[in-house]
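Student: I'll drop the sequence and a predicted model, then ask my questions.
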Amino acid sequence: MSRPRRDPRAERKAHAVPAARPRFDLGATPSAPPPRPRRDPRRALAAATVRDTPRLRLDRMQGESRPVAEALARPLPRPEAPAVRRVEAPAFHVLAVLDAPDGRLSRLDRQVLAAARILADARKDEAGAVLALGARPVEGAGAAGADRLALLPALGADDPALALAALRAVDEALAPRHVLFGETGVGGDLARRLAVARREPVMTAIEHFTARAVARPTKGRRAERAGPPPRLMTLGEDRVADYAGLPCEARPLDMEVPAVPAEAGVWDVETIVADPASLGLSDSDFVVSAGNGVTDFEGFGALARALGATPGASRVVCDAGLMPREAQVGASGTVLAANCYLALGIAGAPQHLQGIAGCEHVVAVNTDLHAAMVERAGLAIVQDAQAVIPALLALLAQRRGGRP
């Protein structure tokens, strides 16, 4: 049982006698001061809580005057469905021909869709629709700016004549105002073939793009060709920012393409997989790098081979002679443009982060939760790299059924 808490100042004030000078009568019965009202902090918080928003908001000015039951009885509003941009009756179409390797949008594909969105929204008096064409279903086309999505399996054919015939049929059926391609090996070749078949000019490798004018370098970059956006054009990489507006509908559109007889232009097609270890870092799509936190480089090499990735390293590892100099990743080494980058035991120096700025997905393994590489990564594993490497090898062996 605890003793009652005494307040000496209150007791002294209770024995005070009214006089010119301070006088106290210790024998007199003290008059107890009125007790202070006790506040319930939980009740005050509940009364001040505003229940109209999903986030916690407090109204201290009117919280005490509102009954607690009334404040708690008000239901939270249901979250509204995200707004979707819809174009029901487009005045014209803008075609965006996508490469979409492995059924996913590449960085250039997103930029092509963003450029098509700019052209479709160029005029306020008429609404245009962006039609994305791909060989297989893709995810995220609506968020990238596509109003319609049509599948043309012939675009993924090994014979470019079949892809050209299917694309030409769509072009003749819809008569789009613009047709955009990415300046890649597949997209650039298809754009040039369509220009020859339609006998129309094409502007390739555009570096400056707006709704009113486009430009590209000519004559060894000593001159520039500029003009209004033509009907057929190819876009260089990193020339247009990704679409950041409201998600579009990406409504599936059934295209009736006439059957094209297969010609004997291509007899046999075989995909030759290159050895990732022999690829340069700038050409690889998947890079696994070792940092100062990796000591077992035999296990690191085995993991790179099991993942089918190109091995890389940080500057510290290359300076120590543990990895060759051509494996160095960073501004002072090789600048990457890989789809996936796995950093094992790399803290993330500024020059190293500059070298992986073009990587789409970054996975970091580090014991430091506040490392710069962990902040840059889309997925981080806070663990010692020496423990993660054998765990990944065991998981890969289990999934492959013991096959190398």
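Tutor: Yes, it's here. Being a predicted model, the structure only gives us computed values, none of them experimental. Numbering: from 1, shown residues only.

Student: okay, CA-based contacts and neighbour counts for the rest of this
Tutor: Noted.

Student: hang on, Leu190 in a helix?
Tutor: Yes. According to DSSP: H, G, I helix; E, B strand; the rest coil, Leu190 belongs to a helix.

Student: Count the neighbours of the closest residue to it other than its chain neighbours for me.
Tutor: Spatial nearest neighbour of Leu190, chain neighbours left out: Leu164 (6.6 Å); criterion: CA to CA, 6 or more residues apart in numbering. Other residues lying near Leu164 total 21 when counted by other CA atoms under 10 Å.

Student: Going by secondary structure, Leu164 is in what exactly?
Tutor: Element membership of Leu164, judged by DSSP states H and E, is helix 160-174.

Student: Also Ala129?
Tutor: Counting by DSSP H and E, Ala129 is part of strand 128-134.

Student: how much space between the residue nearest to Leu190 and Met233?
Tutor: As judged by CA to CA, to the nearest Å, Leu164 and Met233 stand 15 Å apart.

Student: Spit out the contact partners of the one residue sitting closest to the centre of the chain.
Tutor: The chain has Glu360 as the residue nearest its centroid, 7.6 Å off, counting by CA atoms, centre = their mean. In this structure, Glu360 makes contact with Arg107, Ala337, Ala338, Asn339, Cys340, judged by CA atoms under 8 Å, 6 or more residues apart in numbering.

Student: Between these, which sits nearest Leu98?
Tutor: Arg107 (10.7 Å; CA to CA).

Student: what's that closest one in contact with, if anything?
Tutor: Applying CA under 8 Å, 6+ apart, the residues contacting Arg107 are Glu237, Glu360.

Student: Distance-wise, check it relative to Cys248.
Tutor: 18 Å.

Student: repeat for Thr271
Tutor: As defined by CA to CA, Thr271 lies at a distance of 36 Å from Cys248.

Student: got another, please set it beside the one above:
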Amino acid sequence: MNRRDPRAERAAMIVAVTPRLRLDRTHRGGARTAQAAVTETGPAPIRLTDPAFLIAAVVEAPGGALTRHDRQVIGAARLLAGNAGGVLLIAPGAVEAAGAAGADRFMALGVTGYDPACLARRVARAITDHAPRHVLFPETADGGDLARRVAALCGCDLFAGAESLTTHQAVRPTGAGRQEIRAAPPWLISLAPDRIAPYRGRPHEVESLPHPEIEPVSGATMAAEPLAADAATIPLDQAPLVIAAGNGVTDFAGFLDLARALGATPGASRVVCDAGALPRAMQVGASGTVLNAECYIALGISGAPQHLQGIGTVEHIVAINTDLHAAIIARAGLAIIADAQAVMAALRRML
């Protein structure tokens, strides 16, 4: 599999770093020595020793990884904190890359498994102890439930499903989206997905805080554990990982086997569905299903405009195509220039 990284090719052509970059378009190779002598260091993290106030961001972080919605909540908290305030990140357990997401303080509540009542009591105790100016939640099935439990425990109103947020105003829809409610940002806010951009600035140095101690209370939940769903039965618009077959795929039985091995929900391009190779319900695109996945793997799909519209909000896209200039290659975060059938066979062998 041949992979092309334009950034590495450009870096190899840099002759001088200061005072101005110059590229060697002759490809004589003399730039490599000069470039190797340059040591690149990342930006120094921002350290906030004594913030004037705190903005709390309560996230889900399944498996210790921040979701796209989690990072948007932290980005909103960073927006409200400004330069003087600090962001307190609160999660059920340990979290990766909290500083890169914009957090200054981190608190792991030490809650394992499914215990929403205990989690809500710990969050309520944490925000009572640290008195943040605002507390933000993701408006998801679990995040919205937690926000409402915390609001009930604290005896405060929740501004649910905010779609716009600034330091002066919070906006949410009402009346089936025909009207808006505008108010000064209240204490408890839940944010709708894909409305606030995540933090993209310099990383922050994170200070860990101890989780609050609460008295054990016997709840109504005796035992609970998550049940793994069959990825093939998850609707495309709800699937976190989708793999789709395009015109470059001929072995559709092998494609479905690969999807099962990856635990991905299978999809297809319009060309494949029009040919009857896969059912119409699998079609990805503006004329099929619009995805909201974390990751999308496109096998042999060129990327027609209506297909690209259907993957507009997907965070990570992997494109496998023999055409270097296909539209899907420009959209992808990782592009593999190879035959989709060969890559499918290699992946099945690896799995």
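Tutor: Structure's in. What do you need? In this text the structure is predicted, and so the values were computed from the model without any measurement.

Student: Just want the angle from the strand holding Ala129 of structure 1 to helix 160-174.
Tutor: Note on geometry: by axes from the mean of the first three to the mean of the last three CA atoms, to 10 degrees, strand 128-134 of structure 1 and helix 160-174 are set 160 degrees apart in direction.

Student: In structure 2, which residue range corresponds to strand 128-134 of structure 1?
Tutor: Aligned using TM-score structural alignment, strand 128-134 of structure 1 spans residues 85-91 in structure 2.

Student: same question, stretch 103-118 of structure 1
Tutor: Going by TM-score structural alignment: stretch 103-118 of structure 1 matches residues 64-79.

Student: tell me which residues in that stretch are buried?
Tutor: 66, 68-79 (16 or more other CA atoms under 10 Å).

Student: repeat for stretch 90-104 of structure 1
Tutor: Applying 16+ other CA under 10 Å to stretch 90-104 of structure 1 flags Phe92, His93, Val94, Leu95, Ala96, Val97, Leu98, Asp99, Ala100, Arg104 as buried.

Student: For Ala129 of structure 1, state which of those is nearest.
Tutor: His93 (5.0 Å).

Student: Any figure for the gap between that closest one and Asp147 of structure 1?
Tutor: Counting by CA to CA, the gap from His93 of structure 1 to Asp147 of structure 1 is 10 Å.

Student: same thing with Leu303 of structure 1?
Tutor: 42 Å.

Student: These two - which one has more neighbours?
Tutor: More crowded of Leu303 of structure 1 and Asp147, by other CA under 10 Å: Asp147, with 28 against 20.

Student: Wait, the more buried one touches Gly128, no?
Tutor: No. Here Asp147 of structure 1 does not reach Gly128: they are 9.1 Å apart, not a contact under CA atoms under 8 Å.

Student: Between the two, which contacts overlap?
Tutor: Residues touching both Asp147 of structure 1 and Gly128 (CA under 8 Å, 6+ apart) are Val87.

Student: Where do the helices of structure 1 begin and end?
Tutor: 8-14, 41-48, 68-73, 107-120, 160-174, 185-198, 297-307, 315-319, 350-355, 372-376, 385-399 (DSSP state H).

Student: Reformat those as CSV; add distance to Ala259 of structure 1.
Tutor: Shown next, in CSV, are these (distance: least, CA to CA, whole Å):
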stretch, distance to Ala259 of structure 1
helix 8-14, 100
helix 41-48, 69
helix 68-73, 64
helix 107-120, 27
helix 160-174, 8
helix 185-198, 18
helix 297-307, 40
helix 315-319, 56
helix 350-355, 47
helix 372-376, 48
helix 385-399, 41
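
Student: Now which residue in structure 2 aligns to the residue nearest to Leu190 of structure 1?
Tutor: So Leu164 of structure 1 corresponds to Ala120, using TM-score structural alignment.

Student: So what's the residue count around Met215 of structure 1?
Tutor: Small correction: residue 215 of structure 1 is Ala, not Met. The number of residues near Ala215 of structure 1, taken as other CA under 10 Å, comes to 19.

Student: what's around the aligned residue in structure 1 for Ile189 of structure 2, how many residues?
Tutor: By TM-score structural alignment, Ile189 of structure 2 lines up with Met233 in structure 1. When neighbours are counted by other CA under 10 Å, Met233 of structure 1 registers 23.

Student: swap in Ser190 of structure 2?
Tutor: 26.

Student: about what we covered before: of the buried residues of stretch 64-79 of structure 2, which is the nearest to Tyr199 of structure 2?
Tutor: Gly75 (4.5 Å).

Student: Would you enumerate the residues in contact with that closest one?
Tutor: Neighbour list for Gly75 of structure 2: Ala101, Gly102, Ile196, Ala197, Pro198, Tyr199 [criterion: CA under 8 Å, 6+ apart].

Student: now that we have these, which one has the most neighbours?
Tutor: Gly102 (29 neighbours).

Student: What does it correspond to in structure 1?
Tutor: Match for Gly102 of structure 2 (TM-score structural alignment): Gly145.

Student: Would you check how far apart Ala98 of structure 2 and His69 of structure 2 are?
Tutor: Ala98 of structure 2 is 14 Å from His69 of structure 2, by CA to CA.

Student: again, but for Gln306 of structure 2
Tutor: 25 Å.

Student: Equivalent analysis for Gly86 of structure 2, please.
Tutor: 20 Å.

Student: Identify all contacting residues around stretch 88-98 of structure 2.
Tutor: With CA under 8 Å, 6+ apart as the criterion, stretch 88-98 of structure 2 contacts 54-61, 64-66, 74, 103-112, 119, 123, 206.

Student: buried residues in that stretch?
Tutor: Buried, per 16+ other CA under 10 Å, within stretch 88-98 of structure 2: Leu88, Leu89, Ile90, Ala91, Pro92, Gly93, Ala94, Val95, Ala98.

Student: Return the residue of structure 1 aligned against Arg148 of structure 2.
Tutor: Checking TM-score structural alignment: Arg148 of structure 2 goes with Arg192.

Student: List the contacts of that match.
Tutor: Val202.

Student: In contact with Val365 of structure 1, which residues?
Tutor: 342-346, 374, 380-385, 388.
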